[in-house]
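Student: The sequence and its predicted three-dimensional model are supplied below.
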Amino acid sequence: MRTAIVLFTRDLRVHDHPALATTCAAFDRVVPLHVLDPALADRSPNRTRFLHECLADLRGSLRERGGDLVLRHGDPVAETIRLAGQVGAEAVALSADVSRYARRRERRLRAECERHRLHLRAFPGLTVVEPGALRPGGGDHYRVFSPYFRAWQAADRRTALAAPERVELPAGVPVGRLPARPAGESPDAVAGGESVGRERLRGWLPVLDRYPDLHDDLAGDGTSRLSPYLRFGCLSPLEVADRAGDRAHPFVRQLCWRDFYYQVTAAFPQLARTAYRAGVTEDWRYDTEALDAWTEGRTGVPIVDAGMRQLRAEGWMHNRARLITAGHLTKQLRLDWRAGLAVFGRWLLDGDVANNAGNWQWVAGTGHDTRPYRGFNPIRQAERYDPDGRYVRRWVPELAAVGGPAVHRPWRLPDPLRRTLDYPPPLPPAGPTPPWLR
């Protein structure tokens, strides 16, 4: 009886899972494994809670197919090798990822597999088109989105795979207990898991045609909210793209943006730490009080405060609000984008290295944007995308009694900002660079 291990990382599903489907077809017994890695713990209570719900749902799906999810705690490389010895596995499969940590983990796992005479294979599955599959002439990756989008639309794609009908686990393998479900920090955060994600996708597809008209309406909330399920691999991005259909559709274009940042990160793994744009001059302020006010939604700029309060309540923020809040931090307050990246990284259910860092660098002008000096005036953005102020009044109840466009004017500004209602306000002096950003 031939046995193999499938190491789940952030690909927590059974549908269109190339590593799982291929391994189940090729081996008699398959051990689905997830290792709770202490190196990744405590970065985001919201994502930890979502992850644990995903694991519970994945275990249920595997049990329906005769298998189970084996859970271990510790270093994923050491635990995988240890389990391989216990079950007599001859191969390990996993989904390829692009972050610095994931690539280092795969290199370490490959070295240990070679040392223990195990075959290791990394499969696609985290993107629609694999990072590195599309390359411009004379370059290792696309640095500008538009030509990448054209190539992405024309690219051949693999065929989405059905969930395996049967997963045969070796007898006597201790599967381990599911971790206790933590509370998280955002009281209104959505539940995790492939089952929830697939149900949300089914409910979203019938209103897909409304997306071009509604996706920028802050109060209307006309986006799919599928991003947390894509981030944890509860949904296959390829399956989502296939079911959406038209490759030129604005919603499908957003899936391409996701792939774009993955191929950027694969080529430039230091994206979360270092300016992507060569030769860019970074001249940031470091002001703890201003950063705290922005984080807590008390800047005095209503649309900014509304977005940050939504983030803290839901572990999610409307994409337009992300642009506005990030633009305010970097272009008006002139605070380092890495500080904003860290705040989003703590609260966002969908926060990952590629998309979180790529979008922050785009807004800050240090990334791939061909117009790095562009800015977002939050007052004008609010008047355009929240014209009646419903979004602001929902999240800033202090302004509930303010009617009409006046709700978007700066409010309760501390000195020295109080002297003007014009935007942007003058900036107070800032302190030295904190050690954690040096």
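Tutor: Structure received. Predicted model only: the values in this text are computed from it and were never measured. Numbers count the residues shown, from 1 in each chain.
Student: only C-alpha atoms for contact and neighbour calcs from this point on.
Tutor: Noted.
Student: Helix or strand: which one has residue 72?
Tutor: Assigned by DSSP states H and E, residue 72 falls within strand 70-73.
Student: Tell me the spacing between the residue nearest to residue 90 when sequence neighbours are not counted and residue 25.
Tutor: With sequence-adjacent residues excluded and distances taken as Cα to Cα, 6 or more residues apart in numbering, residue 90 is closest to residue 118, at 5.1 Å. Distance, residue 118 to residue 25, by Cα to Cα, to the nearest Å: 18 Å.
Student: put this beside the first:
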Amino acid sequence: MRVSVALALFTADLRVHDNPVLWAAVRDAERVVPLFVVDTGIRRTGFVVPNRAAFLADSLADLDAALRARGGRLVVRVGDVIEETCRVAARTGAAVVHIAGGVSCYATRRENRLRAELSGDGRELRVHDASITAVPPGALTPADKDHFAVFTPYFRRWETFPVRRVLPAPDAVRVPDVRSADLPRAQSLAPGPTSPGLPVGGESEARRILRSWLAGPLAAYEERHDDLAADATSRLSPYLHFGCLSPTELLHRARAQDSPGAHAFVRQLAWRDFHHQVLAARPDAADHDYRPRHDRWRHATKDIKAWQEGRTGYPVVDAAMRQLRHEGWMPGRARLLAASFLTKTLYVDWRVGARHFLDLLVDGDIANNQLNWQWVAGTGTDTRPNRVLNPLAQARRFDPHGEYVRRWLPELRHRNAAPDPAGPYPAPIVDLASATARFTSARRTAASGTRRPPRR
């Protein structure tokens, strides 16, 4: 039944193309309120940081422009998301509020509170599950379990799941008369400096990058995605995180390529969905070990600082960390190397690294960031929890000519990426063989139940 007014509450779906929330609202109502609430509650969580605030501000401005091109506009409110949504719904007479489903504890609490408040006022909340992931969390489950804990069997089922069709962007959006705050600026969201090389946010930029990616680089993804110097990944992750690009549309368009590169890329999209379904079933995995190893992590303040600053004395690790600080982004292989070095080589709690990544990554979200960190630390879903990535061996394999290292470590550009003890580049802060022995001993001790601190 078509209603007079519906409200489309934007969260992590800042786009007009293939947006189930906006599409359903326009389909089912004569007029639609496209609403974004600058949620003051989430600011207190520490999740809103300068890099993501800048990207968000870009994305909201771009979304507003796309809606205006269709005769509408983005309505912005500032405050508690529940209170502001209910206030706008009451002011405009919206009978239905549409929202994309989330998997974090925060998103779940928001949804439950909103449903309760709206129902008490005689209004309906409609949650659209297939908006943030291609396959909704919980749609695939093994027998007698609420989620898949291992990727490979999940991927087999995921590949055969009937993914919904791609929805068109609305031709027109008619918005009722309702007050709006100004579009937020980055500094008003999270004051502070941003990374100098931060990407531009918004759906327009996402679709430009997508067109370029599909036109050529995707075909070579399988053979080049781990080549650090080649910079051969899609760089679409920030746009997926903010919902500037639909994962469903990306999946359909990648599958249409039917190449080895496309198949490898689709597998990475499945990993993204896999982590979301894990977090949906185990929301405590954002902060607690998914599979406890009873680690007694080191509190190594100096080592942590050296790692954060890219001054460990291991060039490929330091290059990765400096790229993170400069761009607010790093390729997947660099993330694995940096995370393994912190958790396995330095034997530092994965939560320390995950927090640092969330402070800088423009694509940082709870599902992928936290669960990837747990995978590397061996407390997550990795079936080989004690594997250690040797940074020297990894550099030889994925940056054999030192191009990636020289790009991010100017002090090594004329030294063939070889550290000079007399120069400004530091000596290694840890011996790899000793560090591996320390980690192996600590894990063995933890597994046996003996409560001894690891060797320093």
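Tutor: Looks like it arrived, so ask away. Model, not experiment: these values are computed from the prediction.
Student: looking at structure 2, where would I find the counterpart of the strand holding residue 72 of structure 1?
Tutor: Aligned using TM-score structural alignment, strand 70-73 of structure 1 spans residues 75-78 in structure 2.
Student: quick one, helices of the stretch 251-400 of structure 1?
Tutor: With DSSP state H, counting those that start in this stretch, the ranges of helices along the stretch 251-400 of structure 1 come out as 288-296, 302-314, 319-327, 337-347, 358-364, 378-385, 390-395.
Student: which residues touch the equivalent of residue 376 of structure 2 over in structure 1?
Tutor: Alignment note (TM-score structural alignment): residue 376 of structure 2 maps to residue 363 of structure 1. Residue 363 of structure 1 makes contact with 323, 326, 327, 330, 369, 372, 375 under the criterion Cα atoms under 8 Å, 6 or more residues apart in numbering.
Student: which stretches of structure 2 form strands?
Tutor: 3-9, 29-39, 75-79, 96-100, 124-128 (DSSP state E).
Student: so which of those strands comes closest to residue 60 of structure 2?
Tutor: strand 29-39 (8.5 Å; Cα to Cα).
Student: If you drop the residues flanking it in sequence, what lies closest to the counterpart of residue 220 of structure 1 in structure 2?
Tutor: For residue 220 of structure 1, the aligned position in structure 2 is residue 230, judged by TM-score structural alignment. Residue nearest to residue 230 of structure 2 in three dimensions, not counting chain neighbours: residue 224, with 7.1 Å by Cα to Cα, 6+ apart.
Student: ditto for residue 372 of structure 1
Tutor: In space, and not counting its chain neighbours, residue 372 of structure 1 is closest to residue 365: 4.0 Å by Cα to Cα, 6+ apart.
Student: In this structure that neighbour contacts residue 373, no?
Tutor: Yes. Counting by Cα atoms under 8 Å, residue 365 of structure 1 sits close enough to residue 373 to count as a contact (6.0 Å).
Student: out of these two, which sits in the busier spot?
Tutor: Neighbour comparison, residue 365 of structure 1 and residue 373: the larger count goes to residue 365, with 26 against 11 (by other Cα atoms under 10 Å).
Student: so how far is residue 216 of structure 1 from the more buried one?
Tutor: 22 Å.
Student: follow-up on the earlier one: and the strand holding residue 72 of structure 1, how far from structure 2 on average?
Tutor: Superposing on structure 2 and averaging over aligned pairs (mean Cα distance after the TM-score superposition for structure 1), strand 70-73 of structure 1 comes out at 0.5 Å.
Student: ok, residues contacting that strand?
Tutor: Against strand 70-73 of structure 1 from outside (Cα under 8 Å, 6+ apart): 31-38, 79, 174-178.
Student: How far away from the center of its chain is that strand?
Tutor: Computed by Cα atoms, centre = their mean, to the nearest Å, the chain-centroid distance of strand 70-73 of structure 1 equals 24 Å.
Student: Residue 118 and residue 25 of structure 1: which is more packed in?
Tutor: residue 118 (19 against 13).
Student: Show me what that one lines up with in structure 2.
Tutor: Under TM-score structural alignment, residue 118 of structure 1 pairs with residue 123 in structure 2.
Student: Surely residue 403 of structure 2 touches residue 229?
Tutor: Yes. Counting by Cα under 8 Å, residue 403 of structure 2 does reach residue 229; the two are 5.6 Å apart.
Student: Tell me which stretches of the stretch 101-250 of structure 2 form helices.
Tutor: All helices of the stretch 101-250 of structure 2, identified by DSSP H, counting those that start in this stretch, fall at 105-120, 151-160, 186-189, 203-214, 221-224, 237-241, 247-255.
Student: ok, the residue nearest to residue 90 of structure 1 - contacts?
Tutor: Contacts for residue 118 of structure 1 (Cα under 8 Å, 6+ apart) come out as 89, 90, 91, 92.
Student: 10 Å instead?
Tutor: When contacts are counted by Cα atoms under 10 Å, 6 or more residues apart in numbering, residue 118 of structure 1 touches 4, 81, 84, 85, 89, 90, 91, 92, 110, 111, 112.
Student: Tell me the buried residues within those.
Tutor: For the contacts of residue 118 of structure 1, a burial check counting by 16 or more other Cα atoms under 10 Å picks out 4, 81, 84, 89, 90, 91, 92, 110, 112.
Student: re earlier: for the helices of the stretch 251-400 of structure 1, could you give me CSV that also reports distance to residue 15 of structure 1?
Tutor: Below are the helices of the stretch 251-400 of structure 1 laid out as CSV (distance: least, Cα to Cα, whole Å):
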stretch, distance to residue 15 of structure 1
helix 288-296, 37
helix 302-314, 27
helix 319-327, 27
helix 337-347, 27
helix 358-364, 28
helix 378-385, 37
helix 390-395, 36
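Student: Quick check: buried residues in the strand holding residue 72 of structure 1?
Tutor: 70, 71, 72.
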